[in-house]
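Q: all I have is the shape, not the residue letters:
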């Protein structure tokens, strides 16, 4: 198991940016099968790595995905999510469309919306107190 407590180091940054991402298929239909998920997890992991991020956890129910990701501060979260959704939709259309087309109509796989929440680190009240209690310059 990887040590997720480590900071990520870039050329000019040190960061620890964790996100919980929830993606739903169009109309929140129960389209996912075990075969789809077994194929989808390595694709999402590879896509994250290509963009300098990391897939920490992958979980799913039949009508939505839960991902815990590291997104580098140099990338916009919305662009990162857009790339994940685009590549995975293309892959699912190419390899699993016969199973999917019975549940969805039209050409779109993912709902246009998603939920993304920052996670990890200290509770917000501790961070707020830490910032409040910084030593102020004397002059």
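A: Great, that's in hand. Computed from a predicted structure; not experimentally measured. Numbers count the residues shown, from 1 in each chain.

Q: going forward, measure contacts between C-alpha atoms and count neighbours the same way
A: Will do.

Q: and the top helix by length along the chain, which residues are buried?
A: Scanning the chain for the helix with the most residues, using DSSP state H, yields helix 77-100. By neighbour count on 16 or more other C-alpha atoms under 10 Å, the buried set for helix 77-100 is 77, 80-81, 83-85, 88-89, 91-93, 96-97, 100.

Q: do the same with stretch 45-65
A: So stretch 45-65, judged by 16+ other C-alpha under 10 Å, has buried residues 45-48, 52-56, 58, 63-65.

Q: and here's the other structure:
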């Protein structure tokens, strides 16, 4: 674990997110799983969220991230899941029929303030 620095802050904020597909449908395989992985990485990169660890399973996704203090956990998930779902439903129309990527299973939060 390392401290991150802002212009007037030192922080170490990490969140562990787990979200599952609706009804735990096992749709996150092959090309879809690769696309989910890529979209999550792109979204995190664009909002200065660092992925520490992550895994895409057939029916759920785990990520451990380090985020700046100006982003609430709900905002992080809104951005990641919203963008990922929009692109997946557009690129894989059969997923839209299932509406299977809409449920957050659990959220655990770990905050280690620096100083």
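A: Good, I have the coordinates. Here the structure is a predicted model, which means the values were calculated and not measured.

Q: what's the TM-score here?
A: The TM-score (TM-score structural alignment, normalised by the length of the second structure) is 0.83; 112 aligned residues with a C-alpha RMSD of 2.0 Å.

Q: one step back: and the furthest pair within the buried residues of stretch 45-65 of the first structure?
A: 52 and 63 (27.7 Å; C-alpha to C-alpha).

Q: and the equivalent of residue 9 of the second structure over in the first structure, how many neighbours?
A: For residue 9 of the second structure, the aligned position in the first structure is residue 13, judged by TM-score structural alignment. Counted with other C-alpha atoms under 10 Å, residues neighbouring residue 13 of the first structure total 12.

Q: dump the buried residues of stretch 45-65 of the first structure to JSON lines, plus distance to residue 72 of the first structure.
A: Shown next, in JSON lines, are those (distance: C-alpha to C-alpha, whole Å):
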{"residue": "45", "distance to residue 72 of the first structure": "14"}
{"residue": "46", "distance to residue 72 of the first structure": "15"}
{"residue": "47", "distance to residue 72 of the first structure": "13"}
{"residue": "48", "distance to residue 72 of the first structure": "10"}
{"residue": "52", "distance to residue 72 of the first structure": "6"}
{"residue": "53", "distance to residue 72 of the first structure": "6"}
{"residue": "54", "distance to residue 72 of the first structure": "9"}
{"residue": "55", "distance to residue 72 of the first structure": "12"}
{"residue": "56", "distance to residue 72 of the first structure": "13"}
{"residue": "58", "distance to residue 72 of the first structure": "18"}
{"residue": "63", "distance to residue 72 of the first structure": "28"}
{"residue": "64", "distance to residue 72 of the first structure": "24"}
{"residue": "65", "distance to residue 72 of the first structure": "21"}
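
Q: let me have those in TSV, extended by secondary structure and distance to residue 111 of the first structure.
A: Formatted as TSV, those follow (DSSP: H, G, I helix; E, B strand; the rest coil; distance: C-alpha to C-alpha, whole Å):
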residue	secondary structure	distance to residue 111 of the first structure
45	helix	21
46	helix	22
47	helix	19
48	helix	20
52	coil	25
53	coil	23
54	strand	23
55	strand	21
56	strand	23
58	strand	19
63	coil	11
64	strand	10
65	strand	12
